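Enquirer: Here is a sequence with its predicted model. Questions after.
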Amino acid sequence: MQREVDADFARYVRARQHQLLRAANLVCGNGPRAEEVLEQALATAAGRWHRMRDEPDLAVRRLLYRDAVSSRGGRVDAHGVLAALTPGHRALLVLRYFEERSEPQVAEVLGGTVPEVARETSAAVTRLHELYPAHDVTELLDDASGGVDEVDLAQRAWDAALAGRRLRRRRVASTVAGLAAVGVVVAVAQGAGRVGPVPAPSPTTTTSKPALQRLPDGTMYAAMPLEGEEDGLPDFDAGLPSAIDPEGRTVRLSTLSSPPGSVVAVYLRRAATHYRAVLVPADRTQVLVDTLDLLPTRDSGGNEGEPLGAKAISADGRYVVFAQPRAVVRLDLRTGAVDRYAVPAPDLLVAGWRAGSTVVARTAGEAWSLDLSQPSPTAARSAVPVALTRGVAVPVTDLAGETVTAGRWAASGAYFDQDVTSPVIVRGNGPIYQGLVAVDQDARAGRVLLAPESPDGRTGRVKECCTVLAWADPSTVLFRSSGYDGSWVLAWNVETGRVYDVTRLDEGGGVDYPHAVALAVGSRG
């Protein structure tokens, strides 16, 4: 990639940047956030310009709209009209009436089918006309975005792409420099006849830093590598494929004579205004569940989420459950049957299996349980779990994702008190404000896994980067780590502090938001 901005790239950006920035403002509703979303999309395009320069429009719009729809950066104020719509419906209207794209073109950008686009666009227009029958949609969108000033993003996007490339090269170089030492370790382990994913330490290593150390407040901690350096970690075999590609080839469930029956993971794909589940068998093509449309979850504040939790797959691997407004939906992986169970809450956030046939569904402050072995299960109020870190002396300010338990250990994603973590920042690295916390429930003592940020301030991990998925064994937790360079399943041994690479989940590239994923391996209590 050349240092000077490519002339064709600059011409392309400057011919479209104002229109695209107006579109981003309409969808995500926040000026600075819209500019950031567009710059990120163009930076990704700059890094791939040698491959996409002939036909960049579709790829750029996919990047832009996917990130804009996922944004929670604010609300649009166009006489109060667009603020009443979901980001997905805004995106549909902006593409159809502001950018004047055809329904097949909209389907290409947002995903889904042409009938789905037509149906959801009609619903969005109907909603507008119910509220404001005198408004013309095209005129409304033009007026709402008319005050957006043009910003020259060509050079900024090119510079961001160069910065990302330099950072990745530095990471590769540091990884290669450590391969010789890793090779010695592996050789010693193999020579001793050791079997398993964890490499044995070299007995001659006396100067390496221990994996577990102590923060200034006395909390034991381990540290993850910088985001983008996961390939340099030793491998851990958790029964998953080495990579799961959320953009990869799928077959539709409706075309199969029977579902795959057994899967190792499930993740979600966005399709216009809804989600569809994708089943990941161990050694077969992924299966798109086109027979079930899932709505986003929405909390009491209106913020959208993904309806798949870490505990969504039953212990026997037969069922997957999803949180929906006022319901839990169960998919049978052996028959393809879908069942819906009423729950008296419009703002359900997550559903997951507890013991046996019991499913627990939760909002931010309430919980319900359903015994699905019963002929007609009825939702009963259930106790809301106590926060994992209550009464435990750890520098955690908040938790992220679900708490998953195995034996005496329980773990969750976490946010940290930076006054405590800042003294242990490695020179040249960025701040440390998130990661994992694990609590020994017998001893009521905790330890943390720190996720240091990249030093450039532009790349690095996304907010809520690290969420727990399962326990591979009583002392090794599997978790999701997501950032600029992609998304991974990693493993952390809470006893030794060591971190391992399990599975790569996606290509990354700076703008991809994480896909919700649930595993069918290990313990998910």
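Expert: Alright, I've got the coordinates.

Enquirer: going forward, measure contacts between C-alpha atoms and count neighbours the same way
Expert: Fine.

Enquirer: The stretch 151-300 of the chain: helices as residue ranges?
Expert: In the stretch 151-300 of the chain, the helices defined using DSSP state H, counting those that start in this stretch lie at 154-177, 179-191.

Enquirer: which one of these has the most crowded surroundings?
Expert: Ranked by mean neighbour count, those are led by helix 154-177 with a mean of 17 (mean count of other Cα atoms under 10 Å).

Enquirer: helices and strands around that helix, which ones?
Expert: Here helix 154-177 touches helix 7-28, helix 31-47, going by 3 or more Cα pairs under 8 Å, 6 or more residues apart in numbering; DSSP states H and E.

Enquirer: so can I have a markdown table of those helices showing distance to Thr138 and mean neighbour count?
Expert: A markdown table is the format used below for the helices and strands packed on helix 154-177 (distance: least, Cα to Cα, whole Å; neighbours: other Cα atoms under 10 Å):
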| stretch | distance to Thr138 | mean neighbour count |
| --- | --- | --- |
| helix 7-28 | 12 | 20 |
| helix 31-47 | 20 | 23 |
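
Enquirer: Same list (the ones you listed) but as CSV, adding distance to Leu450.
Expert: CSV is the format used below for those (distance: least, Cα to Cα, whole Å):
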stretch, distance to Leu450
helix 7-28, 31
helix 31-47, 26
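
Enquirer: Of those, which is nearest Asp67?
Expert: helix 31-47 (6.4 Å; Cα to Cα).

Enquirer: looking at the helices and strands packed on helix 154-177, which is closest to Leu58?
Expert: Closest among the helices and strands packed on helix 154-177, once you apply Cα to Cα, is helix 31-47, at 10.8 Å.

Enquirer: what sits against Glu108?
Expert: Each residue near Glu108 by Cα atoms under 8 Å, 6 or more residues apart in numbering is listed here: Leu58.

Enquirer: Of all the helices and strands packed on helix 154-177, which one comes closest to Leu110?
Expert: It's helix 7-28; of the helices and strands packed on helix 154-177, that one is closest to Leu110 (Cα to Cα) at 12.7 Å.

Enquirer: Report the angle between the closest one and helix 31-47.
Expert: Relative orientation of helix 7-28 versus helix 31-47 (axes from the mean of the first three to the mean of the last three Cα atoms, to 10 degrees): 150 degrees.

Enquirer: another structure for you, compare them:
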Amino acid sequence: MTGEGAGPVDDEADFVDFAAACQGSALRAATLVTGDGTLGREVALDALRGIAADWGAARDEGPERRLRSAVLRRAVVVATDHDDPVGPVRLSDEGDEDDDAVDEPEVRRAAVRAALAGLPPRTRAVAVSRWLEDRTDGETADHLGVEAAVVAADVDAARRALARADDRAGPLPPEDDRARDLLTLVADEVPEADLARPAWDAAVARRRTVRRRAALAGGVLVLGGAAGLVAADRGTRRGPAPAPSRSAAPLAGVRVQGAEVLYGPEPDDEESLPPYPDAAELGLRARLGPGADTPLEQLPSSGSSAPVAAVFLLRTGNDEYKPAVLLPARSPRPLVVPMAPLRPVDVPANGRGVPVGPDTIERDRHRLVFVQPDGLVVLEVRSTRTRRIPMPGARPERAGWAADGRTVVVTGSSRSWQVDSRTGVVRPTVVPVGPGWADIDLASGTPVVRGFSPRGEIVGVRSLDGPETEVSGFSASSPDGWACRLVRLGAPEVLGGRTEGLLAARRGGGDTRVLAASTAPGVMPGAYRPLAWGPQATVVFESRSAGPTGRPVLRVLAWDLAASRLYLVGTLDTPAYPAPGFSDDPFTGVWTL
């Protein structure tokens, strides 16, 4: 985090949130590679401790990637150095069940364990990376530090081994989807463990030890450091400083009841905002949307391993939709997904609801979830395979991924559910749940930020300072615990008549931030809609206004909370008029990042 209030407490909370969301996948990967539950736990804990020890740098460069590489490499070393040959994967110290009680899935699970045990550790790591973690060959090679040709050979070897364990495969090795299912069958049996807090505590203890050792040689270190600085200063010829780039000026604003309220620009001034420097990192272009000039191509039925940057909802008939996914690594334009049409859901408060929201895209950006009148549809973009999970009589209104990347949180007008996307098990919840990492809501009329566990349970609620508000729409959240939501503002006389805007807050503490929308002509109701979070506490959102002809003008902006600045990400294609037959343009205007 780079905003106000950053410090040791924030670092600890950030890491614990991250580790809680990732520890399950790390533990499963380590266990399958080492072939032993105890060794797997040690490997996962050691990798997390390493991330915690260098949390500042790891957070900036992407902790998930660093953790994935550390787990796989360490697991290979541990498995290779283990004295005894690795037998079938041992998940826990519990005794084996009676043979008479073993069912068909357990027989297949045992066969997969035996197949993995017959592979070298590196080949097991390649199989885990490719199928359990859904990485490409190139990503797998990078994580393991090997050549792509080595990965390809190991993939072939793993396929042949799994074919012997799969009674459904026939004479051919299993395809990616089947190989993934076989590994998941074993991985699902790995016992869970809470590693986040032990990893942080171990890293803190090690830092204290290092500081004590450094203090013993402090004089030598300081003297050597000073001499080195002097020598560097004398021997280095500095070139001219680079010219500063065009940057956004900090937004003007006012403090209201303890909150920082910034004034958003008028619509005409948004075009002159400087370009968002991290747009390329998020895969966002200056012009977003499906366009209407030429028909979109279809995503091949074999799918794509490229990460999804955005999803656009296209109208294909009366109350029928299909998603188009933006895969910048594959195509500059969105690709229509070949799947059965999606339908709107009934929302008593608002009429018809759309099946896309801020948490439609899973955090690894390869899977999508859509709420439907009778349940859920989970789309695997890498294979275009869909899974329909029925929820009879539930009447769901919204669905989104929880932070663990496996649980789907579903909410209705008065009920909520947790759905396991792998098994299809639907579990009603007693207390409210939410997707993502956090959200903004009201509690007894007071705005609060709520933090969620990896599976979507509420783990903390913090009251927020600021003007009186009413929430609207949905929140977008980040792994750092930030949440942002459209709100209607009280005290308009203090805010120059501004009555709505974005409210952003962090579950771990710090100031409440508000970006109040302009009241200039053309500003539409619901002027701002949060989409996603970029790097360094920056929220990406949609700004809505009306042009001279009355047609909507949609821009994508980025709000840097730490610097109180706005940037222009790009403009969005104008959606078609919603009445059937009025326009041939299929874009509904519904989309998300």
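Expert: It's in. Small disclaimer: the values here were computed from a predicted structure and weren't measured.

Enquirer: nearest to Asp512 of the first structure, of the helices of the stretch 151-300 of the first structure?
Expert: With Cα to Cα as the yardstick, what comes closest out of those is helix 154-177 (14.7 Å).

Enquirer: Mind jotting down where the strands sit in the stretch 251-400 of the second structure?
Expert: 253-256, 259-263, 287-288, 310-317, 320-326, 335-336, 345-347, 351-353, 367-372, 375-380, 385-390, 398-401 (DSSP state E, counting those that start in this stretch).

Enquirer: The second one aligns to what range in the first structure?
Expert: This means strand 259-263 of the second structure. Under TM-score structural alignment, strand 259-263 of the second structure corresponds to residues 219-223 of the first structure.

Enquirer: for the third one, same thing?
Expert: Correspondence between strand 287-288 of the second structure and the first structure is established over residues 243-244, with TM-score structural alignment as the criterion.

Enquirer: Which residue range of the second structure does stretch 312-325 of the first structure align onto?
Expert: With TM-score structural alignment as the criterion, stretch 312-325 of the first structure aligns to 360-373.

Enquirer: Pull out the buried residues from that stretch.
Expert: For stretch 360-373 of the second structure, burial by neighbour count (16 or more other Cα atoms under 10 Å) applies to 360-363, 365-373.

Enquirer: Now do the contacts for whatever residue of the second structure lines up with Tyr275 of the first structure.
Expert: Matched to the second structure by TM-score structural alignment, Tyr275 of the first structure sits across from Tyr321. When contacts are counted by Cα under 8 Å, 6+ apart, Tyr321 of the second structure touches Leu313, Leu314, Arg315, Pro341, Leu342, Arg343.

Enquirer: did I read that right, Ala527 of the second structure in a strand?
Expert: Yes: the assignment for Ala527 of the second structure is a strand, going by DSSP: H, G, I helix; E, B strand; the rest coil.

Enquirer: That one: what's its closest spatial neighbour, skipping adjacent residues?
Expert: Arg544 (4.8 Å; Cα to Cα, 6 or more residues apart in numbering).

Enquirer: now the one you found: how far from Pro521 of the second structure?
Expert: 12 Å (Cα to Cα, to the nearest Å).

Enquirer: So in the second structure, which helix runs the longest?
Expert: Across the second structure, the longest stretch assigned as helix under DSSP state H is helix 8-34.

Enquirer: Pull up the aligned stretch in the first structure for the helix or strand following that one.
Expert: Next in sequence after helix 8-34 of the second structure, counting helices and strands by DSSP states H and E, comes helix 37-53. Alignment of helix 37-53 of the second structure against the first structure: no match, by TM-score structural alignment.

Enquirer: what angle do helix 37-53 of the second structure and helix 8-34 make?
Expert: Counting by the same axes, to 10 degrees, helix 37-53 of the second structure points 150 degrees away from the direction of helix 8-34.

Enquirer: elements contacting the host helix or strand of Glu130 of the first structure?
Expert: Counting by DSSP H and E, the element that carries Glu130 of the first structure is helix 114-131. On a contact count with 3+ Cα pairs under 8 Å, 6+ apart, helix 114-131 of the first structure meets helix 87-93, helix 103-110.

Enquirer: okay, the ones you listed, which one's buried deepest?
Expert: Mean neighbour counts for those (mean count of other Cα under 10 Å) peak at helix 87-93, with a mean of 26.

Enquirer: against the second structure, where does it fall?
Expert: So helix 87-93 of the first structure sits over no part of the second structure, by TM-score structural alignment.

Enquirer: what does that helix rub up against?
Expert: In contact with helix 87-93 of the first structure (Cα under 8 Å, 6+ apart) are residues 26-28, 65, 68-70, 82, 106, 117, 120-121, 124-125, 137, 272-273.

Enquirer: same thing but at 6 Å, please
Expert: The list of residues contacting helix 87-93 of the first structure from outside it, by Cα atoms under 6 Å, 6 or more residues apart in numbering, reads Val27, Val69, Thr121, Ala124, Thr273.

Enquirer: and the gap between the last one and Glu120 of the first structure?
Expert: Going back to what we said before, that points to Thr273 of the first structure. Thr273 of the first structure is 7 Å from Glu120 of the first structure, by Cα to Cα.

Enquirer: of these two, who's got more company?
Expert: Thr273 (24 against 19; other Cα atoms under 10 Å).

Enquirer: and that one, what is it in contact with?
Expert: Gly88.

Enquirer: let's see it at 7 Å
Expert: Gly88, His89 (Cα atoms under 7 Å, 6 or more residues apart in numbering).

Enquirer: so how far is Thr121 of the first structure from it?
Expert: Look at Thr273 of the first structure and Thr121 of the first structure: by Cα to Cα, they are 10 Å apart.

Enquirer: cool, and Ala180 of the first structure?
Expert: Ala180 of the first structure is 57 Å from Thr121 of the first structure, by Cα to Cα.

Enquirer: Same question for Trp471 of the first structure.
Expert: 42 Å.

Enquirer: Have a look at those two and say which one is more surrounded.
Expert: Comparing Trp471 of the first structure with Thr121 by other Cα under 10 Å, the one with more neighbours is Trp471, at 27 against 23.

Enquirer: Residue in the second structure paired with that one?
Expert: Correspondence of Trp471 of the first structure to the second structure, assessed by TM-score structural alignment: Trp533.
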